[in-house]
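Trainee: need a 3D model of the sequence below.
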Amino acid sequence: MNRKRCNSPSGISSSRKILRIGGDATNNEEIIASWLCESDESSADENDYIQSDRDDYSEEEYCDDGEAAGGASDPDSSEDGMPLSHFSRHIDSEKRQTGVQVSDSQVSTVVEGNVSQSRRKYYYGKKRCMKWSAEGPSRTTRTPAHNIVTPITTIDFSPDSPPSQLFSLLITDNIKTQIIENTNQKLELVRQKYKRQGKPELKDLDSVELDAFIGLLIFSAAFKSNNEDINALFATDGTGRDIFRGVMSKDRFPMILVSLRFDDASTRDERKQSDVAAPISSIFYEFVANCQKYYKIGENTTIDEMLVSFRGRCRWKKYMPNKPCKYGLEIKCLTDSTTGYLYNAYLHTGKNSDGNGLTDEQKKLLVPTQCVLRLAKPIMGTNRTITADNYFSSIEVCRELKKIV
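Mentor: Predicted structure coming up:
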């Protein structure tokens, strides 16, 4: 596009001309005409530059050397396919608009800088510890193998099953049988201390009464009544809860509570030599296995510790001042990040208890690393994500998990 440019009258630069209100009218008209010509000239340059941009951005100029139409490389093109003429036109336009003179060496520096910036594929973080890609992941390519989550085999059940049937999948009949047998052994020892052994609160426990007792415990936990006095729960003056008196008597409930046992007392001392949590470990780990058997865990998991409130006598009871309950039994858990479902767990019973079930080489690692490896066993090789706090996060953990995958 060719445009006729107007020259300022009398060859005098317009920047030196001053428009005066009381000045000569002819002189003022010449100054105004000069300004209009300069405005037209600047707009013409801008339009020419926009038009050149539309012409320069063609498909041929941006293809690689091997993909050019004729197969021949253009000596005036940069390494990444960007034409050097584009940078030259851009700088020439800036010179016309700003009036600043730019040398050829400066033009070459700008072009090389733009080329190097456009070809950069990675950026390094502080102290060059992390390497970041300059381009986001492509959404059109195939998903990498390490990002494909492998499903875990589980036992299916009907989604319309009642809650009681779903509860029986976790607390199975085998667990209930062990509790009933061991509790009745303790009740037999308690009956020998009474002259009247036929009292109703001293009778043996059966499966129906055990289900009722567990239901009352869950009910009290739902209403935050774990530390409430039993007399207040069974009160008959209108302040108690009728459901407790409707299920069992006030004397029977504490009798079951103090007699409840989860293991065989006759072999406990022998088992405690290798397992300090022998009174509850057998049923606890059977419950954890049932949690894994019927649940399909999601893509994201979380590892953390949990302190179960307990102030009784126990050699591995822990004190954590930052926890709400302060005293209790520590349990290391792996849960589903979305639902909070408990998928794997173990009891932390003191020093060297985190490495149980690991190889001799893995037992030499740091304690947090042993914890992660032990909890992540059920999901090893499934490409799931594990999230943890700074206690469980380290370079050693990442290396060990990478070896297993």
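Trainee: for the rest of this, base every contact and every neighbour count on C-alpha atoms.
Mentor: Noted.
Trainee: list the buried residues in the helix or strand hosting Phe87.
Mentor: Per DSSP states H and E, Phe87 falls inside helix 84-98. Using 16 or more other C-alpha atoms under 10 Å as the test for burial, helix 84-98 gives 84, 86-88, 91-93.
Trainee: tell me which other helices or strands that helix touches.
Mentor: With contacts taken as 3 or more C-alpha pairs under 8 Å, 6 or more residues apart in numbering; DSSP states H and E, helix 84-98 sits against helix 25-56, helix 104-119.
Trainee: break down the stretch 201-350 of the chain into its strands, ranges please.
Mentor: 300-309, 318-319, 327-336, 342-347 (DSSP state E, counting those that start in this stretch).
Trainee: can you give the contact residues for the shortest one?
Mentor: This means strand 318-319. With contacts defined as C-alpha atoms under 8 Å, 6 or more residues apart in numbering, strand 318-319 is touched by 326-330.
Trainee: just the buried members of those?
Mentor: Neighbour-count burial (16+ other C-alpha under 10 Å) is assigned, among the contacts of strand 318-319, to 327-330.
Trainee: distance of Glu112 from Ser118?
Mentor: Noted for Glu112: a distance of 10 Å to Ser118, by C-alpha to C-alpha, to the nearest Å.
Trainee: between those two, who's got more neighbours?
Mentor: Comparing Glu112 with Ser118 by neighbour count (other C-alpha atoms under 10 Å), the higher total belongs to Glu112, at 15 against 12.
Trainee: give the contact list for the closest residue to Asp45 other than its chain neighbours.
Mentor: Nearest non-adjacent residue to Asp45, counting by C-alpha to C-alpha, 6 or more residues apart in numbering: Ser93, 7.5 Å away. Neighbour list for Ser93: 45-46, 49 [criterion: C-alpha under 8 Å, 6+ apart].
Trainee: type out the ChimeraX command that picks the buried ones from these.
Mentor: To isolate the buried ones among the contacts of Ser93 in ChimeraX, judged by 16+ other C-alpha under 10 Å, type:
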select :49
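Trainee: ok, so of the contacts of Ser93, who is nearest Ala345?
Mentor: Tyr49 (68.0 Å; C-alpha to C-alpha).
Trainee: could you also give me the structure for this next sequence, so I can compare it with the first?
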Amino acid sequence: MTAPLPAYAGLPPTWVPGAAGSGHDVDHLPWGVVVPRDARTDEGARVAVRIGDHVLDVAALAGRERPDLAAAVQGQTLDALLAAGPRTWAALRGWLTDALTREAARPVVEPHLRPLAEVGAHLPFTVADYVDFYASEHHASHVGRLFRPGQPPLPPQWRRLPVGYHGRAGTVVVSGTPVVRPCGLRVLPGDDAPTFGPTRRLDLEAEVAFVVGVPSEPGARVPAAALAEHVLGVVLLDDWSARDVQAYEYVPLGPFLGKSFATSVAAWVTPLAALEAARCPLPGQDPPPAPHLAVDEPAGYDLALEVAVGGTVVSRPPYAATYWSPGQLLAHLTSGGAPLRTGDLLASGTVSGPGADERGSLLELTDGWRVPVATGRGERLALEDGDEVVLRATAAGALGGRVQLGEVAGTVLPARP
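Mentor: Here you go, the predicted structure:
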């Protein structure tokens, strides 16, 4: 059984300056790993939570005040915390909520706060396996119409199971890491044969990903209802894509080099517990899913995403419109007996909505590279060197405001010779 979540009703506001009413109030408390900006190595990395525009060194505070919880927040990654499971996650969250709202705790807690501007981002956990799904019907249908005109936009199995592919965990990088333009075989306009060189169709993909904490046994099937028993929280994710390389290679086995060069994730993991107020029903599944994929509603999350290129917002994809729920991704992944591992990353695939301004990739926004998109650095069909992509998202919080998920940013660098 999962320990009860903190009760926010009747809580005094947090005493941390500027945090009350912000996207990082006590109803959020995202987990991350921080290092001092002036540090020359990662040896000083510490497990922390964000509160307002400050970070709290949880490792140091727990070592002094909660030795029973300290083991879960030691080390230079969130790995121990992930593996500790939902009882520990809830106990830490309840203790931190109390410590950050009770004025009497301030003298003990405040010395462990640092301004956010004084610390640097760090990849928060060791990525075990990375699976990218294709869970948005609007995205899959639009891409199907672009790639297969005159044919059904979705393959017959798409509404029967969450389609996905296994990505490269070693190329997952933290927000702010530059992205080098990849090279590969692609067929240029007017050419009959492929040539090797830098991608001409570099794209972004706005996604939501789920970070697995508690592993499962090989051969065991994890039900969709067990999401909160295994998943600590959520990160935004940009699945950078070389579309021309992908187009040439993907038949018959799907993406490989077109997506293996970089995947950016946020530096802060938003706990599932912080998104309870954002729960929402799925948009409807027809035909009904197989019994092992059945869910109890509300099974979705209403996250409002935002995609900016060169400082200009180009799209606002709604995660609430996504067809397959995160619990169903988890259930499908394990339905054949594959075990979950601590640090597994399960991504939604591109999040897109029904509107023309709700599409989570340039492939869709440009209607298949035909209609340029206005960005802060000029019109674009595909990303150019020097372009910065930033993904943001908000959701309803337990205190009545909006929880602000950790952003994902990356700047495109030229291909290497």
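Trainee: superposed, what's their TM-score?
Mentor: Here the superposed chains carry a TM-score of 0.21, computed using TM-score structural alignment, normalised by the length of the first structure; 145 aligned residues with a C-alpha RMSD of 7.2 Å.
Trainee: in TSV: the contacts of strand 318-319 of the first structure, plus distance to Lys176 of the first structure.
Mentor: Converted to TSV, the contacts of strand 318-319 of the first structure look like this (distance: C-alpha to C-alpha, whole Å):
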residue	distance to Lys176 of the first structure
Lys326	31
Tyr327	28
Gly328	25
Leu329	23
Glu330	24
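Trainee: which strands or helices does the longest helix along the second structure pack on?
Mentor: Secondary structure of the second structure per DSSP state H: the longest helix is helix 86-101. Here helix 86-101 of the second structure touches helix 106-109, helix 227-230, going by 3+ C-alpha pairs under 8 Å, 6+ apart.
Trainee: C-terminal to the last one, what's the next element?
Mentor: Of the helices and strands lying after helix 227-230 of the second structure in sequence (DSSP H and E), the nearest is strand 231-238.
Trainee: can you give me the angle that following strand makes with helix 86-101?
Mentor: Relative orientation of strand 231-238 of the second structure versus helix 86-101 (axes from the mean of the first three to the mean of the last three C-alpha atoms, to 10 degrees): 80 degrees.
Trainee: does anything pack onto strand 231-238 of the second structure? Which helices or strands?
Mentor: Under the contact criterion of 3+ C-alpha pairs under 8 Å, 6+ apart, strand 231-238 of the second structure touches strand 206-212, strand 263-265, strand 268-271, strand 388-396, strand 408-413.
Trainee: returning to that earlier point: dump the contacts of Ser93 of the first structure into CSV; add distance to Ala33 of the first structure as well.
Mentor: Conversion of the contacts of Ser93 of the first structure to CSV gives the following (distance: C-alpha to C-alpha, whole Å):
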residue, distance to Ala33 of the first structure
Asp45, 19
Glu46, 20
Tyr49, 25
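Trainee: returning to what we had before: and which of the buried residues of helix 84-98 of the first structure is nearest Thr26 of the first structure?
Mentor: Ser93 (33.8 Å).
Trainee: settle this for me: Thr385 of the first structure is touching Asn300, isn't it.
Mentor: Yes. Applying C-alpha atoms under 8 Å as the test, Thr385 of the first structure and Asn300 come out as touching, 4.8 Å apart.
Trainee: and Asp173 of the first structure, how many neighbours does it have?
Mentor: Asp173 of the first structure: 12 neighbours (other C-alpha under 10 Å).
Trainee: er, Gly246 of the first structure I mean
Mentor: Other residues close to Gly246 of the first structure by other C-alpha under 10 Å number 9.
Trainee: circling back to that earlier point, for Asp56 of the first structure, state which of the contacts of strand 318-319 of the first structure is nearest.
Mentor: When the contacts of strand 318-319 of the first structure are ranked by distance to Asp56 of the first structure (C-alpha to C-alpha), Glu330 comes first, at 68.7 Å.
Trainee: hmm, that closest one is touching Met306, no?
Mentor: Yes. Taking C-alpha under 8 Å as the definition, Glu330 of the first structure is a contact partner of Met306 at 5.7 Å.
Trainee: if we can go back for a sec, mind checking which of the helices and strands packed on helix 86-101 of the second structure is nearest Arg46 of the second structure?
Mentor: Closest to Arg46 of the second structure of these is helix 106-109 (C-alpha to C-alpha; 15.6 Å).
Trainee: can you give me the buried ones in whatever helix or strand comes next after that closest one?
Mentor: Moving toward the C-terminus from helix 106-109 of the second structure, the next helix or strand (DSSP H and E) is strand 113-115. Using 16+ other C-alpha under 10 Å as the test for burial, strand 113-115 of the second structure gives 113-114.
Trainee: what strand or helix carries Arg80 of the second structure?
Mentor: Careful, residue 80 of the second structure is Ala; it's not Arg. helix 79-84.
Trainee: show me the contacts for Phe210 of the second structure.
Mentor: For Phe210 of the second structure, the contacting residues are 231-235, 326, 345-347, by C-alpha under 8 Å, 6+ apart.
Trainee: please redo it, this time with the cut-off set to 10 Å
Mentor: Phe210 of the second structure is in contact with 227, 230-237, 269-272, 326-327, 329-330, 343-348, counting by C-alpha atoms under 10 Å, 6 or more residues apart in numbering.
Trainee: hang on, the earlier thing: got the helices and strands packed on helix 84-98 of the first structure as JSON lines, with distance to Thr98 of the first structure columns?
Mentor: Below are these laid out as JSON lines (distance: least, C-alpha to C-alpha, whole Å):
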{"stretch": "helix 25-56", "distance to Thr98 of the first structure": "11"}
{"stretch": "helix 104-119", "distance to Thr98 of the first structure": "15"}
